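Q: have a look at this fold, sequence not included:
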């Protein structure tokens, strides 16, 4: 699929068939997610891929209720931001911030970079002919998810991605993409000056 087609076709899918997702597709999605940028090549992202009964356990744990149709996705990926990887990397000699202070970071790149990795996963799902939706998790669920799946304490989940074969109906007339227009290019993008 051409890149522009991937970009145009990417949308949040909220209904999935019961068809399994191939291991090859899951691995390609995750390999591409790992290609996201990271400040100083800190590589402070990690991913937990859940399938089968693990997906059911995950949905039983979380506070925010997802749609039953989203819960039917055969794969859930939990992306984690690892702040310590950034603080450690920038305390190395070639970066020079020996105190590991978060004050050096006016923007928390561990979240930004993990978000970019999520977008790469979403785009790769489209390229694989799959559907995916990113959804948030409640902060109260972070420790439950870590404990249930043995995730290190310094790994912070930034949400979850449900992946499967798209069974969504066409976008309804009431859906946001139909009721809200995309902002005009000239309203969003400025060249040289605001």
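A: Happy to help now that I have it. Everything quoted here is computed from the prediction, not taken from an experiment.
Q: every contact and neighbour count from this point should use C-alpha atoms.
A: OK.
Q: how about the nearest residue to the residue nearest the centre of the chain, chain neighbours excluded?
A: Nearest to the mean C-alpha position of the chain, by CA atoms, centre = their mean, lies residue 118 at 3.0 Å. Distance criterion CA to CA, 6 or more residues apart in numbering; nearest residue to residue 118, sequence neighbours excluded, is residue 33 at 6.4 Å.
Q: is that neighbour in contact with residue 123, as I believe?
A: No: counting by CA atoms under 8 Å, residue 33 does not reach residue 123; the two are 9.3 Å apart.
Q: which SSE is the residue nearest to the centre of the chain in?
A: helix 109-127 (DSSP states H and E).
Q: next, the angle from the next helix or strand after that helix to helix 109-127.
A: Going down the chain from helix 109-127, the next helix or strand is strand 131-135, by DSSP H and E. For strand 131-135 against helix 109-127, the angle by axes from the mean of the first three to the mean of the last three CA atoms, to 10 degrees is 160 degrees.
Q: off-centre distance for the helix or strand that strand 131-135 is followed by?
A: Using DSSP H and E, the helix or strand that directly follows strand 131-135 along the chain is helix 142-149. Mean-position distance between helix 142-149 and its chain equals 18 Å (CA atoms, centre = their mean, to the nearest Å).
Q: check which helices and strands the helix or strand just after helix 142-149 is in contact with.
A: Counting by DSSP H and E, the element after helix 142-149 in chain order, helix or strand, is strand 156-157. Strand 156-157 sits against strand 75-81, with contacts defined as 3 or more CA pairs under 8 Å, 6 or more residues apart in numbering; DSSP states H and E.
Q: adding another structure so you can compare the two:
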């Protein structure tokens, strides 16, 4: 598939068929993810891959509040149909350590040196490559946030180390035919002319 077509077709998919996902396709997503740029080539990311039904169920059990689990809304019911969940994580420690090395020289490891948390930015770039690769594989995917009160149970359920922060999660599967398009169905896409500022804001 041409790259422009991948970009055009990419959307967040919120409901999936029961068809299994080829493990080789998931491997390609991850191989592409680790090609993402990272500040100082720190590569402070990690990817928790859940592709067995029991593990996927544990993910939803860990991250869904009991009241919502008891009465799931359409979004949750649809998302739980995904056969694969990938959790991208970022390690701030990897970046602080990398920039304390001799070729960078920030030996004080002061976070104030970072205008934005590039450990999260870079993990987001890797996540986008997963989303784009899913499209190229003829699959659907959706990136979404883990609720704050679900992070600790998620860590405990899957042994995510303390120095890695889940930046979200990605469902992957074969898209089901569904009229639901989320916010994109009710909000227009802003044209480039509204958001691109040349020479001056």
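A: Received the coordinates, thanks. The structure presented is a predicted model; accordingly, all values stated were derived computationally and were not measured.
Q: now the TM-score, please.
A: Put the two chains on top of each other and the TM-score (TM-score structural alignment, normalised by the length of the first structure) is 0.94; 192 aligned residues with a CA RMSD of 1.4 Å.
Q: coming back round to it: against which helices or strands is the helix holding residue 118 of the first structure packed?
A: Against helix 109-127 of the first structure (3+ CA pairs under 8 Å, 6+ apart) you get helix 3-9, helix 23-33, strand 45-51, strand 75-81, strand 131-135.
Q: reformat those as a markdown table; add distance to residue 160 of the first structure and mean neighbour count.
A: Listed next are these as a markdown table, based on distance: least, CA to CA, whole Å; neighbours: other CA atoms under 10 Å:
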| stretch | distance to residue 160 of the first structure | mean neighbour count |
| --- | --- | --- |
| helix 3-9 | 20 | 12 |
| helix 23-33 | 13 | 17 |
| strand 45-51 | 9 | 19 |
| strand 75-81 | 5 | 23 |
| strand 131-135 | 5 | 22 |
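Q: got those as TSV, with distance to residue 90 of the first structure columns?
A: Below are those laid out as TSV (distance: least, CA to CA, whole Å):
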stretch	distance to residue 90 of the first structure
helix 3-9	33
helix 23-33	22
strand 45-51	16
strand 75-81	16
strand 131-135	30
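Q: which position in the second structure aligns with residue 115 of the first structure?
A: Matched by TM-score structural alignment, residue 115 of the first structure corresponds to residue 124 in the second structure.
Q: now do the contacts for its match.
A: Neighbouring residues of residue 124 of the second structure by CA atoms under 8 Å, 6 or more residues apart in numbering: residue 167.
Q: from residue 55 of the first structure, how far out is residue 75 of the first structure?
A: Look at residue 75 of the first structure and residue 55 of the first structure: by CA to CA, to the nearest Å, they are 7 Å apart.
Q: how about residue 22 of the first structure?
A: 16 Å.
Q: swap in residue 135 of the first structure?
A: Counting by CA to CA, the gap from residue 135 of the first structure to residue 55 of the first structure is 14 Å.
Q: which of residue 22 and residue 55 of the first structure has more neighbours?
A: Higher neighbour count among residue 22 of the first structure and residue 55: residue 55, with 19 against 11, using other CA atoms under 10 Å.
Q: so that one is in which element?
A: Using DSSP H and E, the element containing residue 55 of the first structure is helix 53-61.
Q: and that helix, which residues are buried?
A: Using 16 or more other CA atoms under 10 Å as the test for burial, helix 53-61 of the first structure gives 54, 55, 56, 58, 59.
Q: adding distance to residue 170 of the first structure, write those out as CSV.
A: Below are those laid out as CSV (distance: CA to CA, whole Å):
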residue, distance to residue 170 of the first structure
54, 30
55, 26
56, 27
58, 28
59, 26
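Q: so what corresponds to residue 172 of the second structure in the first structure?
A: Using TM-score structural alignment, residue 172 of the second structure sits opposite residue 163 in the first structure.
Q: not counting its neighbours along the chain, what's nearest that match?
A: Closest residue to residue 163 of the first structure apart from its sequence neighbours, by CA to CA, 6+ apart: residue 132 at 4.4 Å.
Q: please apply the same query to residue 21 of the first structure.
A: Residue 21 of the first structure sits nearest to residue 164 (CA to CA, 6+ apart), 6.1 Å away.
Q: likewise for residue 47 of the first structure?
A: Nearest residue to residue 47 of the first structure, sequence neighbours excluded (CA to CA, 6+ apart): residue 79, at 4.5 Å.
Q: unless I'm mixing things up, the one you found is touching residue 160, no?
A: Yes: taking CA under 8 Å as the definition, residue 79 of the first structure is a contact partner of residue 160 at 6.4 Å.
Q: circling back to that earlier point, would you mind getting the average deviation of the helix holding residue 118 of the first structure from the second structure?
A: Superposing on the second structure and averaging over aligned pairs (mean CA distance after the TM-score superposition for the first structure), helix 109-127 of the first structure comes out at 0.5 Å.
Q: quick check: buried residues in that helix?
A: Within helix 109-127 of the first structure, judged by 16+ other CA under 10 Å, the buried ones are 109-111, 113-127.
Q: what's the matching residue for the residue nearest to residue 163 of the first structure over in the second structure?
A: Aligned partner of residue 132 of the first structure by TM-score structural alignment: residue 141.
Q: residue 141 of the first structure now?
A: Using TM-score structural alignment, residue 141 of the first structure pairs with residue 150 in the second structure.
Q: so that match sits right up against residue 60, yeah?
A: No: here residue 150 of the second structure lies out of contact with residue 60, judged by CA under 8 Å, at a distance of 9.4 Å.
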